[in-house]
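Peer 1: what follows is a predicted structure for the sequence shown.
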Amino acid sequence: MSPDLKTSIVASLESAAAKAGLNLVSVTQGTGFNGQPTAVFELGLPRQESLGRSLNLELSDTFDFDKPDLLPEMTAHLAGEAKRLRNPRPDSYVTLGGLPLAFRKFQWPFHRSTSGADTYIVHGEIRLEDGREHGLHAKISASVTLTFAEIVPAMEQPYAETFIYNAVRKTVDMGQLEFLKSGNRQPVPVTTRYYSRWQKKFLFTETDDNERLRYLLSKVYWLSGVLGGSKPVWIADPRDSQYLNTGEADLLRMAGHEAGEGLMVLDGEFAAATPALMARAAEYQAMLEAALDFTKPKFNESMRSGQANM
């Protein structure tokens, strides 16, 4: 990374972060999967709000986002990160099935497949985060076709993290990622089936009010109640609204209703678990176990024992 370029990208990022209410904590030289140099930015909230939390943003060292077609989405990404940093666990999300997951060790930016396939790849890891020490995780390899890549403004973290995380959650929902204590990388194919060119938006899961409500309660139970010491979590996260194919206003409306029922305390766009919600621990543990069981490979026991006709 040349000194001039480094100064340019740092200045641009620092300016964009400040507009989102973030501080640039540090900048370090990184290395992408293919050995290419990257710039790793550690971002945090202002000191009085930081609570010791930070998030990393890793960009190709030659990437220039200060352009009319790239800056708005970078600004939106940083604004979202500023609100996620107020969550007790900024790296954690839940699935529709009720699995609390931490997204970690993602190696941005994308790299071209080394197997000869016409795809872009990003590696990462998701861990089951339910407050227990069991080490269950899934190493993933998310692949984006060249056709799909044409939709994305840039194959960099701020422009892809949301749909990659949601594709991972969708793959878990379909029972196609297994959680193990060790294991090889598992594929997460991200194709144009997740994008409507007509509507110009990502589509992962069609949900109704009941499913969205169940999701919100599960999110607040796990991320606020179990993992966050009943600290508030961001309800109006556009990452969730994309995953559920709804709007942030709809999620807030539902949260307001549940606050009226005494299951959460709503403060603006954030909600915290109440004792009434935490009293449902057995229900959410059962959901977790059922969702986890759904991800495990099923074998035909009659065939294994030789009883089936071959």
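Peer 2: Perfect, I can see it now. Remember, predicted model here, so these are calculated numbers, not experimental data.
Peer 1: when you work out contacts or count neighbours from here on, use the C-alpha atoms and nothing else.
Peer 2: Fine.
Peer 1: distance of V190 relative to M174?
Peer 2: Between V190 and M174 the distance is 14 Å, computed by CA to CA, to the nearest Å.
Peer 1: who has more neighbours out of these two?
Peer 2: Comparing V190 with M174 by neighbour count (other CA atoms under 10 Å), the higher total belongs to V190, at 23 against 13.
Peer 1: another one to put next to it:
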Amino acid sequence: MSIDAANDLITTLSTAAREAGLSVLSNEQSTDYNQRPTTRFVLALTPDAPAERRLQLELSEAFDFHKPDLLPEMTSHLREAAQRLRNPRPDAYVSLAGLPISYSDFRWPFHRSTSGADTYIVHGIVRLEDGSASPLHAKISASMTVTFAEIVPAPEQPYAETFIYNAVRKTLDQGQLEMLKSGNRQPVPVTTRYYSRWQKKFFFTDTNDASRIEFLAMKVYWLSGVLGGSQPVWIADPRDAQYLNTTPQELARMAADLSSQGLFTLSGEFAAATPSLLARAEQYHAKMHAALDETKPTFNEDMRGGHTNM
């Protein structure tokens, strides 16, 4: 690894993180899937942040984001990360189908498929987060076509994490990822059907006010009530807005409606679960179990037997 290149990346990322209100707790040299050098950063709001309030960012050693077409999105990524790090579990999300999940062990950046397919791949793990230390998880192999890759400014984590996470949620909603105690990697295809070149935006799910309100209630129930001890969570997350095909402003407006019903305690863009929301436990657990049942298809029996090439 070039020491100068690594030092340049560390310096520029540390500066960008500081401007976003983040502290770089550590950096270490690593390698990507193809053994090319990367640097892994651990980010938090404060130097003494506990482990659950930290996020990892991995970048290619030679990556230079100080370019007009790259810097704005890196800046947005870091600012949004700073907001998520105020959540009790910044790695946790909820799907429309009702699954509380977390993302971990992603190996950035993308790498070319080794199976001969004309795609770029990133591997990671999605875990069920129901508050019971469940062993259920899905090892995923998210792929984007070469055509789709032309849309992405760079095959690096800050430019792809949001749409990859949302593609995973969409695939779970479709019942096409199975949560297992162990298993092989399962595919999450990301194609141009998720993107409008005309509008220059992603489309994952058509939702209306009712489904968005239900989503917010589930999110605050699981992320604040169950996983966070009723600590507040960010309800105007642009990542959720992309997934739901809406805006952060609309999510904030709907959260205010739920707060007026006594389900949230609202402070700015952060909402905490109330006893009234926690009283819906049976409803949300039933929805979660129904969603898990939907993720037990027969399509991946070959993968259970180890017949996969990703």
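Peer 2: All right, it came through fine. Not measured: the values here are computed from a predicted model.
Peer 1: distance from stretch 191-199 of the first structure to the middle of the chain?
Peer 2: Centroid separation for stretch 191-199 of the first structure versus its chain: 19 Å, with CA atoms, centre = their mean, to the nearest Å.
Peer 1: so what touches it?
Peer 2: By CA atoms under 8 Å, 6 or more residues apart in numbering, the list of residues contacting stretch 191-199 of the first structure from outside reads V144, T145, T147, F148, K201, F202, L203, F204.
Peer 1: of those residues, buried ones?
Peer 2: Among the contacts of stretch 191-199 of the first structure, those classed as buried by neighbour count (16 or more other CA atoms under 10 Å) are V144, T145, F148, F202, L203, F204.
Peer 1: neighbours around the nearest residue to the fifth one once chain neighbours are set aside, how many?
Peer 2: Counting by CA to CA, 6 or more residues apart in numbering, L203 of the first structure lies nearest to Y194, which is 5.1 Å off, once chain neighbours are set aside. By the criterion of other CA under 10 Å, Y194 of the first structure has 17 neighbours.
Peer 1: got it, and A102 of the first structure?
Peer 2: Per other CA under 10 Å, the neighbour tally for A102 of the first structure reads 19.
Peer 1: quick check, it in contact with D91.
Peer 2: Yes: contact criterion CA atoms under 8 Å: A102 of the first structure and D91 qualify, at 5.5 Å.
Peer 1: the helices in the stretch 201-310 of the first structure, which residues?
Peer 2: In order along the chain, the stretch 201-310 of the first structure carries the following helices (DSSP state H, counting those that start in this stretch): 209-219, 238-244, 248-260, 275-278, 281-294, 301-304.
Peer 1: which element is E58 of the second structure on?
Peer 2: E58 of the second structure is part of strand 55-60 when elements are defined by DSSP states H and E.
Peer 1: name the next helix or strand downstream of that strand, please.
Peer 2: helix 71-84.
Peer 1: from the chain's centroid, how far away is that following helix?
Peer 2: For helix 71-84 of the second structure, the gap between its own C-alpha mean and the chain's C-alpha mean amounts to 13 Å (CA atoms, centre = their mean).
Peer 1: with stretch 172-188 of the first structure instead?
Peer 2: With CA atoms, centre = their mean as the basis, the mean position of stretch 172-188 of the first structure lies at 16 Å from the chain mean.
Peer 1: repeat that for stretch 201-221 of the first structure.
Peer 2: For stretch 201-221 of the first structure, the gap between its own C-alpha mean and the chain's C-alpha mean amounts to 14 Å (CA atoms, centre = their mean).
Peer 1: now, the contacts of stretch 191-199 of the first structure that are in strands?
Peer 2: Within the contacts of stretch 191-199 of the first structure, residues falling in strands by DSSP state E are V144, T145, K201, F202.
Peer 1: now render these as a markdown table, adding distance to G256 of the first structure.
Peer 2: Listed next are these as a markdown table, based on distance: CA to CA, whole Å:
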| residue | distance to G256 of the first structure |
| --- | --- |
| V144 | 37 |
| T145 | 40 |
| K201 | 27 |
| F202 | 26 |
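Peer 1: now, the most widely separated pair of those residues?
Peer 2: Between any two of those, the greatest separation by CA to CA is 17.0 Å, found for T145 and K201.
Peer 1: hmm, E178 of the first structure is touching K296, no?
Peer 2: Yes: with contacts counted by CA under 8 Å, E178 of the first structure reaches K296, the gap being 5.8 Å.
Peer 1: which one's more surrounded, these two?
Peer 2: Neighbour count, other CA under 10 Å: between E178 of the first structure and K296, E178 has more, with 18 against 14.
Peer 1: what helix or strand is L101 of the first structure located in?
Peer 2: strand 100-104.
Peer 1: onto which residues of the second structure does whatever helix or strand comes next after that strand map?
Peer 2: Once the chain leaves strand 100-104 of the first structure, the next helix or strand it forms, by DSSP H and E, is strand 111-112. Under TM-score structural alignment, strand 111-112 of the first structure corresponds to residues 111-112 of the second structure.
Peer 1: list the contacts of the matching stretch.
Peer 2: The set of residues that contact stretch 111-112 of the second structure without belonging to it, under CA under 8 Å, 6+ apart, is Y33, N34, D118, T119, Y120, I121, V122.
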